[in-house]
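Participant: got a predicted model here, sequence first, then my questions.
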Amino acid sequence: MPSKGSKKACDVATAKIGFVGAGKLAESIISGLVVYGKVDPKRIHVAAPSSNNTDRLKQSFQGLKVSKRNLDIFGKFDCDIIFLAVNGSVIRNLYKLGGSRPAPLTTNYIPNMKHPLYVLSLITGFEIKVIKDCLLNPEHPEKYMLEMHRIMLNCAAAFGLGVCAVDVEPDSKKLAEPVRALLSLVAKLEYIPEAQMDAACALCGSGLSFSYYFINAMSDGALKIGLSRAAAVKFSAKTVNCATQTLLESGKHPNELKDEVCAPSGGAIYGLSILDKADVASGVSGAVEAAYKRALSLAREDNPA
């Protein structure tokens, strides 16, 4: 980050937090920050063109401030840490409007801040350098005290249990302490190169939904053979959690652990044969790929279907 003016970095305990976009992911992060991170809603500011979601956020989190102008996050509200939580079609449309140089995401280019500014892009399909072109005045980009990262943060952040991928090593000096501290309130941080961030979004973002789908399917099977719905869901979730923890703890390949569970002529191998006949593995793999392609289509196509 440029050190011009040697302004002091913000304190995560008092920092103003901004969101450009008010969709499901933004709402999940806000919920996690307030409920589990104990962040005062008065420090959170949200900009979105429609009031459909922001009205609900204001009702849910008393004191949260909203605007229909993206520029207010950087100007009027003067936020310190800002999440860009819009889909790729927004950036694509800016390039359609502006040509080789995109129109600003904020109507006007963001002002030169009086303090260090931290911007975290959750936008699939666009590199940081492209996002910067939508924010910074090209006549004097060197005057900004800006640190910007691409991140992936999934909706489990709403429960303080998110997975967060960052484009630098989380424990290095390349990630500012206020950003590390804020993200750590709602997620465990991992390093993923920027070039692989879109794949991480498909796996950990959309993959969370696929995991719930699988847990629900297992609980349906248990309900069919006599467990109550509540018990079936609870024990399906606990079983998946056991699988997750043993996989991470052992460092073994999932196929190896799968084989260790299967006794000769036992129930597990018979059940797995049903999954193989239904080609479940191919379906799950295809779902991740489909999520990835859809997100990129929003970023790259003029009129994604």
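Facilitator: On my side now, so go ahead.
Participant: from here on, just use CA atoms for contacts and neighbour counts.
Facilitator: Fine.
Participant: quick one, helices of this structure?
Facilitator: Listed in chain order, the helices of the chain (DSSP state H) span 24-35, 51-60, 71-74, 88-98, 128-133, 177-184, 197-200, 207-224, 229-250, 254-261, 267-277, 280-300.
Participant: now do the residue of the chain most remote from its centre against Ala243, distance only.
Facilitator: Relative to the C-alpha centroid of the chain, counting by CA atoms, centre = their mean, Ser265 is the outermost residue, at 42.7 Å. Per CA to CA, to the nearest Å, Ser265 is found 21 Å from Ala243.
Participant: any chance you could map the strands in the stretch 51-200 of the chain?
Facilitator: For the stretch 51-200 of the chain, the strands defined by DSSP state E, counting those that start in this stretch occupy 65-67, 81-84, 117-121, 146-153, 162-166, 187-191.
Participant: can you tell which of the ones you listed is closest to Phe210?
Facilitator: Proximity to Phe210 (CA to CA) singles out strand 162-166 among the strands of the stretch 51-200 of the chain, at 15.1 Å.
Participant: contacts for that closest one next, please.
Facilitator: 149-157, 183, 186-194, 197, 200, 204 (CA atoms under 8 Å, 6 or more residues apart in numbering).
Participant: what's the ChimeraX syntax to select whichever of those residues are buried?
Facilitator: In ChimeraX, this line selects whichever of these come out buried by 16 or more other CA atoms under 10 Å:
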select :149,150,151,152,153,154,155,156,157,183,186,187,188,189,190,192,194,197,200,204
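Participant: okay, now the one to match up with it:
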Amino acid sequence: LKKQGSVGFLKPGVKPLGFMKGYYNFSQELGIAVTHSNIEVVCGSDVVFVAVKPHLVPLVLKEVTQHVTGRHMIVSVAAGVTLATLEELLPENSVAIRLMPNLPCLVQEGALLFARGSHAKQEDGALLRSLLHRCGLVEEGPEAWIDIHTGLSGSGVAFVYLFAEALAEGAVKMGMPSALAHSIASQTVLGAGRLLRDSGKHPAQLRSEVCTPGGTTIYGLHTLEQGGVRASTMSAVESATERARELGRKSTAGSRK
């Protein structure tokens, strides 16, 4: 793949994935052709995103595999479906890439990680970066990191939402109106995240900068530590990662049936 070609998405239903919307959000005129035929998508595209539920990947790829040629790059966003499974389902020497986006791609602030299959070259990875850079941060790593990324960033988004909700509810408990509390909580999470990213500082350093001896923040942090927030968060990432790995084992077993 020497240059950016046409892009197609294989997905059942009508609700678009976040990174799909993020990819096109910068354009005023989408100009997206919609079809009910997966085969038509493959034949008319150079880069094909397999955006289906994990258990549907074998079915969808079986439908289109005879139309996949050397010009195609197949990018799967199905959680847990391994590169080995993809390459087993596709024609020999097919270019396969495994990608894990997350929900903030909707606002072009996503975190995406991809891993290249055995026949995907560096230039294929570069093409994928060029296609998705408007969705947010795009990084490459070994496949073993994809499941970790799922727990850290794919599922991690929900963990942040839970914390934001708890922040707001704490303020409501203390007497602040709900709408205002949620607005301030969301801005607090947004501002803290941006400062963390842009400053390049370790989270612990920024945290220490907020704390003053005997102040409100250190008292609040003490309460969070007593509640096991740090350990619970680490365990949540671990649990989500293990679940992604479990899905991968199931997808491998299912593709061999």
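Facilitator: Good, I have the coordinates. As the structure is a computational prediction, the values presented were derived from the model and not from experiment.
Participant: so what's the most centrally placed residue in the second structure up against?
Facilitator: The centroid of the second structure falls nearest to Pro101 when counting by CA atoms, centre = their mean (2.1 Å). The contact partners of Pro101 of the second structure, by CA under 8 Å, 6+ apart, come to Phe19, Val77, Gly110, Ala111, Leu112, Leu113, Gly154.
Participant: nearest residue to the last one other than its sequence neighbours?
Facilitator: With CA to CA, 6 or more residues apart in numbering as the measure, Asn102 is the residue that lies nearest to Gly154 of the second structure, at 4.8 Å, once sequence neighbours are left out.
Participant: contacting residues for the aligned partner of the one you found in the first structure?
Facilitator: Correspondence of Asn102 of the second structure to the first structure, assessed by TM-score structural alignment: Asn154. Shown in contact with Asn154 of the first structure (CA under 8 Å, 6+ apart): Leu25, Gly162, Val163, Cys164, Cys201, Cys204, Gly205, Leu208.
Participant: quick check, nearest of the residues you listed to Tyr270 of the first structure?
Facilitator: Leu208 (26.9 Å).
Participant: give me the number of residues near the alignment partner in the second structure of that closest one?
Facilitator: For Leu208 of the first structure, the aligned residue in the second structure is Val157 (criterion: TM-score structural alignment). When counting by other CA atoms under 10 Å, one arrives at 16 neighbours for Val157 of the second structure.
Participant: for Thr150 of the second structure, see how far away Val157 of the second structure is.
Facilitator: Per CA to CA, Val157 of the second structure is found 10 Å from Thr150 of the second structure.
Participant: and what of Val34 of the second structure?
Facilitator: In terms of CA to CA, Val34 of the second structure sits 29 Å off from Thr150 of the second structure.
Participant: so stretch 240-249 of the first structure corresponds to what in the second structure?
Facilitator: Aligning stretch 240-249 of the first structure against the second structure (TM-score structural alignment) gives residues 189-198.
Participant: the residue nearest to Ala232 of the first structure when sequence neighbours are not counted: how many residues sit nearby?
Facilitator: Sequence neighbours aside, Ser219 is the residue nearest to Ala232 of the first structure in space, at 4.6 Å (criterion: CA to CA, 6+ apart). Ser219 of the first structure has 23 neighbouring residues, counting by other CA under 10 Å.
Participant: what's the match for Ser219 of the first structure in the second structure?
Facilitator: For Ser219 of the first structure, the aligned position in the second structure is Ala168, judged by TM-score structural alignment.
Participant: can you check Val186 of the first structure too?
Facilitator: For Val186 of the first structure, the residue aligned by TM-score structural alignment is Cys135.
Participant: ok, the closest residue to its match other than its chain neighbours - contacts?
Facilitator: Excluding the flanking residues, the one nearest Cys135 of the second structure by CA to CA, 6+ apart is Gln108, at 4.1 Å. Counting by CA under 8 Å, 6+ apart, Gln108 of the second structure touches Phe19, Gly22, Tyr23, Asn25, Arg134, Cys135, Gly136.
Participant: any idea how far Gly18 of the second structure is from Gln108 of the second structure?
Facilitator: Distance of Gln108 of the second structure to Gly18 of the second structure, given as CA to CA: 9 Å.
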